[in-house]
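1. sequence and predicted structure are below.
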Amino acid sequence: MKQRAYAKINLCLDVVYRREDGYHELEMIMAPVNLYDTLNFEFSDELRLHSNVPYLPLDRRNTIVKAIELLREEYGFKENFEITLQKHIPTQAGMAGGSTDGAAAIRALNKMLRLGMDNEKMVEIAKKVGADVPFCLRSRPAFVTGIGENLEHFRVHTPFYLLLVKPYKGVSTKVAFETLDFSCAEHPDCRKMRQALIANDYEGVLQSLGNTLEQSAFKLVPQIATIKRDLLGLGFDGALMSGSGSTVFALTRDPELLEKGAAVMRKKAAFIRKTELRPQEEPGWMNRSHQ
């Protein structure tokens, strides 16, 4: 069984406060982009995972393995699987590369084993795999709260192109949160971002871009701030770091600028991708491929 596992970006991310349980209360606008890993699941006599990325762990540090073992504990099945993973989403990039693969495993096993999980049950399992996994189950634009488990899906009516740029160094999500200084933290309005995306208000989208975690990430990996500054200098309408980093995305409605920006930044970064939000079934949606 084949699955596509879509990457995401955070068009807005507010770390509201640090909770007593050690987690952080969040408000986010998360949206899938047209960039994905591909996974193929087949029944096997033992669990095997093959990947074009040789350094992936094969124990519970791997979200695919963790999802399978959590489902095995819940449902008691004996079947095993041979999984072929083709990675296109970079690691430590703030694009849910591991989370989306774990979500794909939940979807695949639900169908292959006929587990009969409804969305609520799948989210329950997904929360145990990782904070971004509930969103990745459906990969639809959402207003996300809590630690990532509460999702309100909505349709985006504001088209634009995206240039994804990741520096050579990644950012540890754990360290990014640990080093956040709330005394001077920025708190963007993610509700305004949702409203702008729904209302085809491109200027409102640009004005609502914000990410509390840029504060930490810029100190940990200064090249992130440099990339953001360079993208704005090239003429992109807006730029923001996604998640805890280290990917920066830039927005434009000009396809020529998209091409120019990609050519310039390719000399300065480890990963470049021209793309847009994952196409929706909407008239006029810009769904041309920029692979």
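-> Yes, it's here. Numbering: from 1, shown residues only.

2. drop to CA atoms for contacts and neighbour counts, all remaining ones
-> Noted.

3. show me what contacts Gly233?
-> Contacts for Gly233 (C-alpha atoms under 8 Å, 6 or more residues apart in numbering) come out as none.

4. can you point out the buried residues in the host helix or strand of it?
-> If you go by DSSP states H and E, Gly233 is part of helix 222-234. Of all the residues in helix 222-234, those buried under the rule 16 or more other C-alpha atoms under 10 Å are 223-225, 227-228, 230-232.

5. biggest strand in this structure, by residue count?
-> strand 24-44 (DSSP state E).

6. which residue ranges form the helices in the stretch 101-250 of the chain?
-> Assigned by DSSP state H, counting those that start in this stretch, the stretch 101-250 of the chain shows helices spanning 119-129, 133-138, 173-178, 190-198, 202-208, 214-220, 222-234.

7. so for Asp101, which of those helices sits nearest?
-> Closest to Asp101 of the helices of the stretch 101-250 of the chain, according to C-alpha to C-alpha: helix 133-138, at 8.4 Å.

8. the closest one packs against which elements?
-> Helices and strands touching helix 133-138, by 3 or more C-alpha pairs under 8 Å, 6 or more residues apart in numbering; DSSP states H and E, are helix 97-112, helix 119-129.

9. of the ones you listed, which stretch is the most buried?
-> Among the helices and strands packed on helix 133-138, helix 97-112 has the highest mean neighbour count (mean count of other C-alpha atoms under 10 Å), at a mean of 23.

10. quick one on the thing from earlier: dump the helices and strands packed on helix 133-138 to TSV, plus distance to Ala196.
-> Output for the helices and strands packed on helix 133-138, formatted as TSV (distance: least, C-alpha to C-alpha, whole Å):
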stretch	distance to Ala196
helix 97-112	26
helix 119-129	27
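
11. number of nearby residues for Thr145?
-> Neighbour count of Thr145, defined by other C-alpha atoms under 10 Å: 19.

12. what does Pro255 give?
-> In terms of burial, Pro255 registers 13 neighbours under the definition other C-alpha under 10 Å.

13. apart from its neighbours in sequence, what residue is nearest it?
-> Tyr161 (7.4 Å; C-alpha to C-alpha, 6 or more residues apart in numbering).

14. before we move on, what about Pro167?
-> Using C-alpha to C-alpha, 6+ apart, the closest residue to Pro167 is Ala269 (4.6 Å).

15. quick one: secondary structure of the one you found?
-> coil (DSSP: H, G, I helix; E, B strand; the rest coil).

16. ok, it to Asp230 distance?
-> 11 Å (C-alpha to C-alpha, to the nearest Å).

17. same question, Glu152
-> According to C-alpha to C-alpha, Glu152 stands 34 Å off from Asp230.

18. and if you look at Thr247?
-> Taking C-alpha to C-alpha, one finds Thr247 at 14 Å from Asp230.

19. for comparison:
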Amino acid sequence: MLDFPNAKINIGLFVTSKRADGFHNLLSCFYPVQWMDALEILPAAWNSFDMTGLPVPGDPDSNLCLKAYKLLQQDFNLPPVQMHLHKVIPMGAGLGGGSSDAAFALRILNKLFELDLRAGALEDYARQLGSDCAFFVRNKPVIASERGDVFMDAALDLKGYTCVIVYPGIHITTAEAYGSIKPSQPDCSLEMLLKQDVKVWKKILVNDFEKALFPKYPELPFIKEKLYEAGALYASMTGSGSAIYGLFEGEAPIDFPFPDHYLIWKGLL
């Protein structure tokens, strides 16, 4: 069974407090975009897992797709499977690619072996794999809170807008991003901010990680400024970086003044 785990962008991201468990509470709008990996899972005589596409650092045995399989295997005694992941979404970019792979692995296994797990149950499993994994179970716009795993439907529809995502190849770890952040509460509710016209988001919607990471990585504010110069109505870093996206009304420019090693994705929302 083949499926295509997609990325997400963060529209506004506020780190509101540090938790007793060492994690942070946040407030953000998660919005799906169609920059996609490919994940195939088939029944097999023995378990196997392989990857193509972008290189993924670390031990393949620790991949979240395998962890998703092992999580369900404990409860449902799943037979062996063959997994193949073709990686297209860059890592350390704030796009949630690894989390999406894990959630889609749960979704595929649920269908493949007819486990009849509903969305809520799949989200509970996904929360055990990572903070934003659960978002990709339903895969629709939400306002996320707490660790990024508590959701409220977002009344936000960006159909007709073009999203351009620029990844400069800078891998920012979660620990690095959160290490210099100072939690604070937003002045206005995110729900109210999202109701404003996209044309004014530039003045009111922020990603708290930009303040901490832009001085350290000057390429990031450069990308953001170039997206605005190209006509973006709103541009922001997504997640804890380092990808920067711009929202364009209608079509977006074809050419951008970025180095060849940058990964650039463009698509309709």
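-> Received the coordinates, thanks. Note that this is a predicted model, so its numbers are computed, not measured.

20. after superposition, what's the TM-score here?
-> Laid over one another, the chains give 0.90 as their TM-score (TM-score structural alignment, normalised by the length of the second structure), with 266 aligned residues with a C-alpha RMSD of 2.2 Å.

21. angle of the longest strand of the first structure against helix 97-112?
-> If you take axes from the mean of the first three to the mean of the last three C-alpha atoms, to 10 degrees, strand 24-44 of the first structure sits at 50 degrees to helix 97-112.

22. list the buried residues of strand 24-44 of the first structure.
-> Quick answer for strand 24-44 of the first structure (16+ other C-alpha under 10 Å): 24, 26-41.

23. that one vs the second structure, mean deviation?
-> Following the fit onto the second structure, the mean deviation recorded for strand 24-44 of the first structure is 0.9 Å by mean C-alpha distance after the TM-score superposition for the first structure.

24. mind giving me the packing neighbours of that strand?
-> strand 2-18, strand 80-86, helix 97-112, strand 142-146, helix 190-198, strand 271-276.

25. how about JSON lines for those, with distance to Gln207 of the first structure added?
-> Formatted as JSON lines, these follow (distance: least, C-alpha to C-alpha, whole Å):
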{"stretch": "strand 2-18", "distance to Gln207 of the first structure": "11"}
{"stretch": "strand 80-86", "distance to Gln207 of the first structure": "36"}
{"stretch": "helix 97-112", "distance to Gln207 of the first structure": "27"}
{"stretch": "strand 142-146", "distance to Gln207 of the first structure": "17"}
{"stretch": "helix 190-198", "distance to Gln207 of the first structure": "8"}
{"stretch": "strand 271-276", "distance to Gln207 of the first structure": "19"}
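
26. closest one to Ser172 of the first structure among these?
-> helix 97-112 (13.1 Å).

27. which strands and helices sit next to the closest one?
-> Using 3+ C-alpha pairs under 8 Å, 6+ apart, helix 97-112 of the first structure sits against strand 2-18, strand 24-44, helix 63-75, helix 119-129, helix 133-138.

28. Serialize those to JSON lines and add fields for distance to Leu209 of the first structure.
-> Formatted as JSON lines, those follow (distance: least, C-alpha to C-alpha, whole Å):
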{"stretch": "strand 2-18", "distance to Leu209 of the first structure": "6"}
{"stretch": "strand 24-44", "distance to Leu209 of the first structure": "10"}
{"stretch": "helix 63-75", "distance to Leu209 of the first structure": "29"}
{"stretch": "helix 119-129", "distance to Leu209 of the first structure": "27"}
{"stretch": "helix 133-138", "distance to Leu209 of the first structure": "20"}
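
29. find the residue at the geometric middle of the second structure.
-> Centroid-nearest residue in the second structure: Gly96, 2.5 Å away (criterion: C-alpha atoms, centre = their mean).

30. check the alignment and tell me where that one lands in the first structure.
-> When the first structure is aligned by TM-score structural alignment, the residue opposite Gly96 of the second structure is Ala96.

31. ok, now which ones touch its match?
-> Listed by C-alpha under 8 Å, 6+ apart, the contact partners of Ala96 of the first structure are 7-8, 132, 136.

32. isn't Thr91 of the first structure up against Gly97?
-> Yes - counting by C-alpha atoms under 8 Å, Thr91 of the first structure touches Gly97, with 6.2 Å between them.

33. and the residue lying farthest from the centre of the second structure, what does it touch?
-> Relative to the centre of the second structure, the most outlying C-alpha is that of Ala45, 33.2 Å out, by C-alpha atoms, centre = their mean. Shown in contact with Ala45 of the second structure (C-alpha under 8 Å, 6+ apart): 80-81.

34. 7 Å instead, please
-> By C-alpha atoms under 7 Å, 6 or more residues apart in numbering, Ala45 of the second structure lies in contact with Pro80.

35. for Pro259 of the second structure, same thing?
-> Residues near Pro259 of the second structure by C-alpha under 7 Å, 6+ apart: none.

36. counterpart of it in the first structure?
-> Aligned partner of Pro259 of the second structure by TM-score structural alignment: Lys267.

37. how far away is its match from Glu74 of the first structure?
-> According to C-alpha to C-alpha, Lys267 of the first structure and Glu74 of the first structure sit 48 Å apart.

38. with Leu220 of the first structure instead?
-> Counting by C-alpha to C-alpha, the separation of Leu220 of the first structure from Glu74 of the first structure is 39 Å.

39. and those two? Which one has more around it.
-> Leu220 (18 against 10).

40. how close does the more buried one sit to Leu164 of the first structure?
-> According to C-alpha to C-alpha, Leu220 of the first structure and Leu164 of the first structure sit 19 Å apart.

41. now swap in Tyr36 of the first structure and tell me
-> For Tyr36 of the first structure, the distance to Leu164 of the first structure - C-alpha to C-alpha - is 13 Å.

42. same question for Arg138 of the first structure.
-> Counting by C-alpha to C-alpha - Arg138 of the first structure and Leu164 of the first structure are separated by 22 Å.

43. out of these two, which sits in the more crowded spot?
-> More crowded of Arg138 of the first structure and Leu164, by other C-alpha under 10 Å: Leu164, with 24 against 18.

44. just give the closest residue to that one, not the sequence neighbours.
-> Here the residue nearest Leu164 of the first structure, using C-alpha to C-alpha, 6+ apart, is Phe249, at 4.5 Å.

45. again with Pro253 of the second structure
-> Nearest to Pro253 of the second structure is Ala230, by C-alpha to C-alpha, 6+ apart, at 6.9 Å.

46. now do the same for the one you found: its match in the first structure.
-> Using TM-score structural alignment, the partner of Ala230 of the second structure in the first structure is Leu234.

47. go on, Gln34 of the second structure?
-> Per TM-score structural alignment, Gln34 of the second structure is aligned with Asn34.

48. give the contact list for that match.
-> When contacts are counted by C-alpha under 7 Å, 6+ apart, Asn34 of the first structure touches 6, 275-278.
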